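J.: pasted the sequence and its predicted model underneath.
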Amino acid sequence: MQNMTQEMKQYEVHRIEKDTLEITGEGTNNLWNQAMILTDFSSPWDTNLPSKMEFKALWDGVNLFFCFTIFETLIRIDKKDDSIQSIGNSDRVELFFRPDNSLNPYYCLEIDTAARIMDFVAYPNKNFDFEWNWPQGHLEVKSSIQDQSYSIEGSISISSLKMLNILQDNKIETGIFRAKYNEIEKSIFEPNYISWVDPNTEKPNFHISSSFGVFHLLDNLSV
């Protein structure tokens, strides 16, 4: 894992007691009040401000939990089938994890509002292997749509993060992203890309070393 620099954004993942957080897709469990709330997301390639989004994470020694809340009512979802293309044409949130800044490899989870998962392993220069899947039984995702927002909630086993060499010294180098499709003409949609970290690229590109920040998994139980 690369040396942590001041330039990399940091996020503290608070620890909760084991087996106390159930994934429902609603993100309403009181335990989420113990999590740090991330709201500093931006769309560096679009002059229009994206709708508000919040991200939270917790862990209990066994699982890493995450919750996205997107304050958006116009939701684009391609229901043609459950293919990679269909998910890729839908509004979605994304988590990328890497062992180090070589991006050789890194692991991607892209999840739409129906909790459909596009999981793949990637290598430099956008070399994607869609035949790869997150280890079976080590990832759970649920979602819900409310009047003014939608939520995507999930858990990832700590053992799988260690197996993939992602979790090192209680740190995880992570990218947090979102793709929002806007209708520019009748039935013609274009994506707006939103990121926690501005990768400083001319065109949208999450598949680059500069798009990652750092999660710190704290050992002390949150109270």
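T.: Arrived safely, thanks for sending.
J.: from here on, contacts and neighbour counts on C-alpha atoms
T.: Fine.
J.: on the three-state scheme, the residue nearest to Glu12 when sequence neighbours are not counted is what?
T.: In space, and not counting its chain neighbours, Glu12 is closest to His216: 4.8 Å by Cα to Cα, 6 or more residues apart in numbering. Taking DSSP: H, G, I helix; E, B strand; the rest coil as the rule, one finds His216 in the strand state.
J.: quick one, what contacts His216?
T.: Residues near His216 by Cα atoms under 8 Å, 6 or more residues apart in numbering: 10-13, 170-172.
J.: mind running it again at 6 Å?
T.: If you count contacts by Cα atoms under 6 Å, 6 or more residues apart in numbering, His216 has them with 12-13, 171.
J.: ditto for Phe41
T.: Listed by Cα under 6 Å, 6+ apart, the contact set of Phe41 reads 195-196.
J.: equivalent analysis for Arg92, please.
T.: 111-112, 178-179.
J.: find the nearest non-adjacent residue to it, please.
T.: Using Cα to Cα, 6+ apart and skipping the chain neighbours, the partner closest in space to Arg92 is Asp112 (4.0 Å).
J.: tell me the SS of the residue nearest in space to the middle of the chain?
T.: With the centre of the chain defined as its mean C-alpha position, the nearest residue by Cα atoms, centre = their mean is Leu95, 2.8 Å away. Classification of Leu95 by three-state DSSP places it in strand.
J.: putting a second one here so we can go through both:
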Amino acid sequence: MKKLLLLCFLSALTAACQTKQAAGLLEVHEIEYEGNINIQKVSNLLDREAVMHHVDVLNWEAFPYRPEVSFRIAYSEDAIWLKFYIREEHILAQRTETNSSTHRDSCLEFFFDPISEGPYYNFEVNAIGTVHLAYGPGPGKHQREFVEPDLIERQMQVYSTLGEEPFAEIDGDFNWELTMIIPAELLVHHKDLSLKGLRSKANFYKCGDDTSKPHYLSWNPVGTERPNFHTPEFFGTLVFK
């Protein structure tokens, strides 16, 4: 009888976890620290204190390649901290100009609607830390407004273990990491925004349009016929605790 009750409990627990995962709900916790902060300290704190999540949903059968991608996310009083961990066979990093087409390189992306109002920010960062950032409504990406490059370059910190120099595609078995600090000041359409207590909409992606194996992975499933990340109706929920 005890064994039967245990099996029922485990089955119910598994079902609850699967339901939560399917719903795309992710809790983002605040990390407190002492002294000054920098990108390396953020990277280490995320490794120690944040939960690992995965960008592993294959939404389109025409693009079956699945690199291994995971991430940790947390926040401080005035910034979102995000670290990706990637293992893949082909890496491309040619774009060096802010707000260029970084999605054509090996690219990590974070689409973020802070107050679940509809318009959202799309952070698209290639393997050497070049940032593309715009804001606007979905689903049409042509409606979006770029954030000023000077502001991005002053405010956003990005570190890639692959360095900062551009390179043509390289093939092999690569493990690399990318860490970013996104200060609240970069959310230019949400002045004086406090992260704590927010219930936001978001998705996390990995892509590489011009790589030998184009791929389009997401954290929360995307239900479109063709690859399209500009689909806020398929964003999951972030709760800033």
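T.: Alright, I've got the coordinates. None of the values given here were measured: they were computed from a predicted structure.
J.: and the contacts of Arg92 of structure 1, which is closest to Asn200 of structure 1?
T.: Comparing those against Asn200 of structure 1 with Cα to Cα places Arg178 closest, at 16.5 Å.
J.: what residue of structure 2 matches up with the closest one?
T.: Matched to structure 2 by TM-score structural alignment, Arg178 of structure 1 sits across from Lys206.
J.: how many other residues sit next to its match?
T.: Per other Cα atoms under 10 Å, the neighbour tally for Lys206 of structure 2 reads 28.
J.: same question, the one 5 residues further on
T.: For Thr211 of structure 2, the number of neighbouring residues by other Cα under 10 Å comes to 20.
J.: and it, how close does it get to Asn122 of structure 2?
T.: 21 Å (Cα to Cα, to the nearest Å).
J.: same deal with Leu7 of structure 2?
T.: Taken as Cα to Cα, the span from Leu7 of structure 2 to Asn122 of structure 2 is 43 Å.
J.: who has more neighbours out of those two?
T.: Neighbours were counted for Leu7 of structure 2 and for Asn122 using other Cα under 10 Å; Asn122 has more, 25 against 12.
J.: which position in structure 1 pairs with that one?
T.: By TM-score structural alignment, Asn122 of structure 2 lines up with Cys108.
J.: check contacts around that match.
T.: With Cα under 6 Å, 6+ apart, Cys108 of structure 1 has these contacts: 95-96, 119-120.
J.: how far is the longest helix along structure 2 from where the chain is centred?
T.: Within structure 2, and with DSSP state H defining each element, the longest helix by residue count is helix 2-22. Averaging C-alpha positions (Cα atoms, centre = their mean, to the nearest Å) puts helix 2-22 of structure 2 29 Å from its chain's average.
J.: average offset between whichever helix or strand comes after it and structure 1?
T.: Heading C-terminal from helix 2-22 of structure 2, the first helix or strand you meet, by DSSP states H and E, is strand 25-28. For strand 25-28 of structure 2, the mean distance to aligned residues of structure 1 following superposition is 1.4 Å (mean Cα distance after the TM-score superposition for structure 1).
J.: residue range for strand 25-28 of structure 2 in structure 1?
T.: Using TM-score structural alignment, strand 25-28 of structure 2 pairs with 10-13 in structure 1.
J.: again with stretch 70-85 of structure 2
T.: By TM-score structural alignment, stretch 70-85 of structure 2 lines up with residues 54-69 in structure 1.
J.: so how far is the first residue of the matching stretch from its last?
T.: 5 Å.
J.: with stretch 125-137 of structure 1 instead?
T.: End-to-end distance (Cα to Cα), stretch 125-137 of structure 1: 30 Å.
J.: can you report how many residues neighbour the nearest residue to Ser159 of structure 1 once chain neighbours are set aside?
T.: Spatial nearest neighbour of Ser159 of structure 1, excluding adjacent residues (Cα to Cα, 6+ apart): Val62 at 7.4 Å. Neighbourhood size, Val62 of structure 1 [other Cα under 10 Å]: 14.
J.: and Val62 of structure 1, how far from Trp45 of structure 1?
T.: Val62 of structure 1 is 37 Å from Trp45 of structure 1, where distance means Cα to Cα.
J.: repeat that for Ile75 of structure 1.
T.: 21 Å.
J.: aligned partner of Ser155 of structure 1 in structure 2?
T.: Under the alignment (TM-score structural alignment), Ser155 of structure 1 maps onto Ile181.
J.: contact partners for that match?
T.: So Ile181 of structure 2 contacts 80-81, 156-157 (Cα under 6 Å, 6+ apart).
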